[in-house]
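Visitor: Attaching a predicted model along with its sequence, questions to come.
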Amino acid sequence: MLVFPNAKINIGLNIVEKRADGYHNIESCFYPVGWSDALEITLADEFSFRSDGIVIPGNSSDNLCTKAYQMIAADYALPAVKMHLLKSIPIGAGLGGGSADAAFVIKALNEQFDLKISFEKQLDYARRLGSDCAFFISNKPAYCFQKGDEFEDIDLNLKGKCIVLVNPGLHISTVEAYSGIVPKRSEHDLHNVLKEPIENWKFKVKNDFEATLFPIYPLLGEIKEALYQQGALYAAMSGSGSTLFGIFELEKDLQKHFADYKVWQGPLD
C-alpha cells in the first residue's frame, strides 16, 4: 500500500495556559496542505523501517512510524511488514510531518489488513503518539484545543486559493520555542475571526511564537514580510516554526524569489 502523508499549517496559534502535566493548552486552526511524504507498506518476513530523502535523526526503532506499527500489533494479529518512507516534509518545521506519517500508518494498517478499527480508537492510538497526530486521522480543517489533540469542526473553506510555504532550514526545538512564552488568552475569538474576510486576519489572527522567535531569528520576520510584499492575503509562521506560509488569491510561483530555501506551493483544498 502506498500513501502520501501530508503536512498541515496553523492558522492562528494561541498559547492559552500551562498544564499541570507540563504541556500547554492551545487554540488553533489546523488546515491540511499538499506538501507530502510518501510511505509504502508491504508484507515481509520480518518488520523493518527505512527512510530516504531528508535524513531523519535518531534510530529507526524510535521513529513514530515504527511505534505506530508496534502499538497496533500489540492489539491485533498483524503480519510483519516493510515500511519505506520517502521524507520530503522538513523536520522540526511546524508542519506536523512526523505526526502525519504516524497517523497514516494507523490508517493504512487498518485499511490494508481490514482491522475495522473505529474512528475513535484510531484517534486514541494517534493521541498516544503525539499531540498533532490525531488531527491527521480525519485530516480536514479543524479548530484545535487542549494540547492540540481535541477538535471541533470549523466552517473554513480556502478551496481555490493558493499557498506558498517557505522553510529557511532553521531547526527550532519545542523547548526553545516555548521558553519565551507567557500563556494568555487572545483578545480575539479565533472561531469568529476566521469567518471574516481573509484580508482581516492580518490584524487579528496571531501565532504567539512569532513575538518571541522573530527577535531571535530576524530572517523569519523578513520572510513573512516578503510574502506580504508578494501579494499574500495572509502570512504567518506555522506551529513553532520555522516554516512561514502565505495564502494568495491566485496561483503564485515564488521558487526563484526564495531560491535559497525549501519552497512548496500549490492549491488549497
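Guide: Happy to help now that I have it. Numbering: from 1, shown residues only.
Visitor: From now on I want contacts and neighbour counts done on CA atoms only, so please keep to that.
Guide: OK.
Visitor: so what's the most centrally placed residue in the chain up against?
Guide: Closest to where the C-alpha atoms of the chain average out (C-alpha atoms, centre = their mean) is G96, at 2.7 Å. G96 sits next to 7-8, 132-133 when contact means C-alpha atoms under 8 Å, 6 or more residues apart in numbering.
Visitor: try this one next to it:
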Amino acid sequence: MITFPNAKINIGLNVVEKRPDGYHNLETIFYPVKLSDALEVIEAEETAFSSSGIEIDSTAENNLVYKAYSLLAGDFHLSPVKMHLHKVIPFGAGLGGGSADAAFALKMLNDYFALGLTTTQLKDYAARIGADCPFFIENKPTFAHGIGDQFKPVNLDLSAYEIVIVKPPISVSTPQAYRNIIPTKPDFNLLEIDRLPIEDWKTVVKNDFEKSVFPQFPEIGKLKENLYEAGAVYASMSGSGSAVFGIFRHLPTNLDRFLPKGIFIYR
C-alpha cells in the first residue's frame, strides 16, 4: 500500500501572545499543496523503517512515521510491516513535511489493518505526535490557532492559481525563527480571508516570522522579492521558514530567470 503525504503552506502567521508555559499562541491558515513525499507499507517478518530521497535520520525510533506505527501498536495488535519513505518535502522549511508523513502513516495503517478508526480518533493519535499533525488527517484549508493545535475550517480555494515554492539551501530552526519576535494582536482577522481579494493580501496578510528571519537570512527575504518580480499576486515565507511561496494567476515560463542559482523550485 502506498500513499503520498503532501506539504502545506502557511497563509498569514500571527504570533499573538506568549503563554505562561513558554509556548506562543499563533493564528495562521494551513493550506495543502501538491508537493509530496511517498510512503509505502508492505508485509514483513519484522517491523522496519527505511528512507530514500532527501537524507533524514532513518533510525526508526527517531522518525515520526515509525512513531505513528508505535502509537497504534500500543493499542492494537499489529503484525510486522516494513515502511519506506521517499522524502521530497524539505525539512526546516515551514512546510510540515514530517507531520504530514506521520498523519498519512496513521491513515494508511488504519486502512491497511482495517482498524476502523474514525477521523476524530485519528486526530487524537496525530495530536500526540505534533501540534500541526492533526491538520493532515482531513487535509483541508484550515484556520489554526492556540499553539497551532486548534482548528476551524476556512472557505479558501486557490485551485485557479499556480503555487510555486522556492527554498534556499539553508534551514531555519524554531529558536532562530523566534529570535526577536514580539507578540502582537493582528490588525486583520484571517478568518475573513475569503472576503478579501487575493490582490489585497499583500498589504494585510503577514507572516510575523519574516520580521525575525529576514534580517538573519537576507537571502530568504530576497526570494520573496524575486517572486513578486516574477509576477506573483501574493508571496510569503511559509511557517517559520526557510521556504517561500508565490501565488500566480499565470506562471511565467522563465521563472528561473528571476531566481538566484542553487535555489530549489517546487511546483
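Guide: Ah, there it is. The shown structure was predicted, so the numbers you read here are calculated from the model rather than taken from an experiment.
Visitor: circling back: which ones among the contacts of G96 of the first structure lie within helices?
Guide: Members of the contacts of G96 of the first structure lying in helices (criterion: DSSP state H): none.
Visitor: Mark which of the residues you listed are part of strands, please.
Guide: Judged by DSSP state E, strands contain the following of the contacts of G96 of the first structure: 7-8.
Visitor: Would you tell me which one of the contacts of G96 of the first structure comes nearest to G53 of the first structure?
Guide: Using C-alpha to C-alpha, A7 is the member of the contacts of G96 of the first structure that lies nearest G53 of the first structure, at 15.8 Å.
Visitor: Going by residue numbers, what spans are strands in the second structure?
Guide: 2-3, 6-18, 24-36, 38-43, 48-53, 81-87, 142-146, 150-153, 162-167, 234-237, 244-248, 264-266.
Visitor: Can you say which of the ones you listed is packed in most?
Guide: strand 234-237 (a mean of 28; mean count of other C-alpha atoms under 10 Å).
Visitor: which strands and helices sit next to that strand?
Guide: When contacts are defined as 3 or more C-alpha pairs under 8 Å, 6 or more residues apart in numbering; DSSP states H and E, strand 234-237 of the second structure sits against strand 6-18, helix 201-204, helix 218-229, strand 244-248.
Visitor: how about the ones you listed, which one is nearest K261 of the second structure?
Guide: Closest to K261 of the second structure of those is helix 218-229 (C-alpha to C-alpha; 11.4 Å).
Visitor: which outside residues touch the closest one?
Guide: Contacts of helix 218-229 of the second structure (C-alpha under 8 Å, 6+ apart): 166-168, 210, 213-214, 234-237, 242-246, 258-259.
Visitor: coming back round to it: now the helices and strands packed on strand 234-237 of the second structure as TSV including distance to G53 of the second structure?
Guide: As requested, those are exported to TSV (distance: least, C-alpha to C-alpha, whole Å):
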stretch	distance to G53 of the second structure
strand 6-18	15
helix 201-204	35
helix 218-229	24
strand 244-248	21
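Visitor: wait, which of these is closest to F151 of the second structure?
Guide: Nearest of those (C-alpha to C-alpha): strand 6-18, 13.6 Å.
Visitor: That closest one maps to which residues in the first structure?
Guide: The alignment of strand 6-18 of the second structure onto the first structure (TM-score structural alignment) spans residues 6-18.
Visitor: ok, average deviation of the matching stretch from the second structure?
Guide: Compared with the second structure after the fit, stretch 6-18 of the first structure shows a mean deviation of 0.5 Å (mean C-alpha distance after the TM-score superposition for the first structure).
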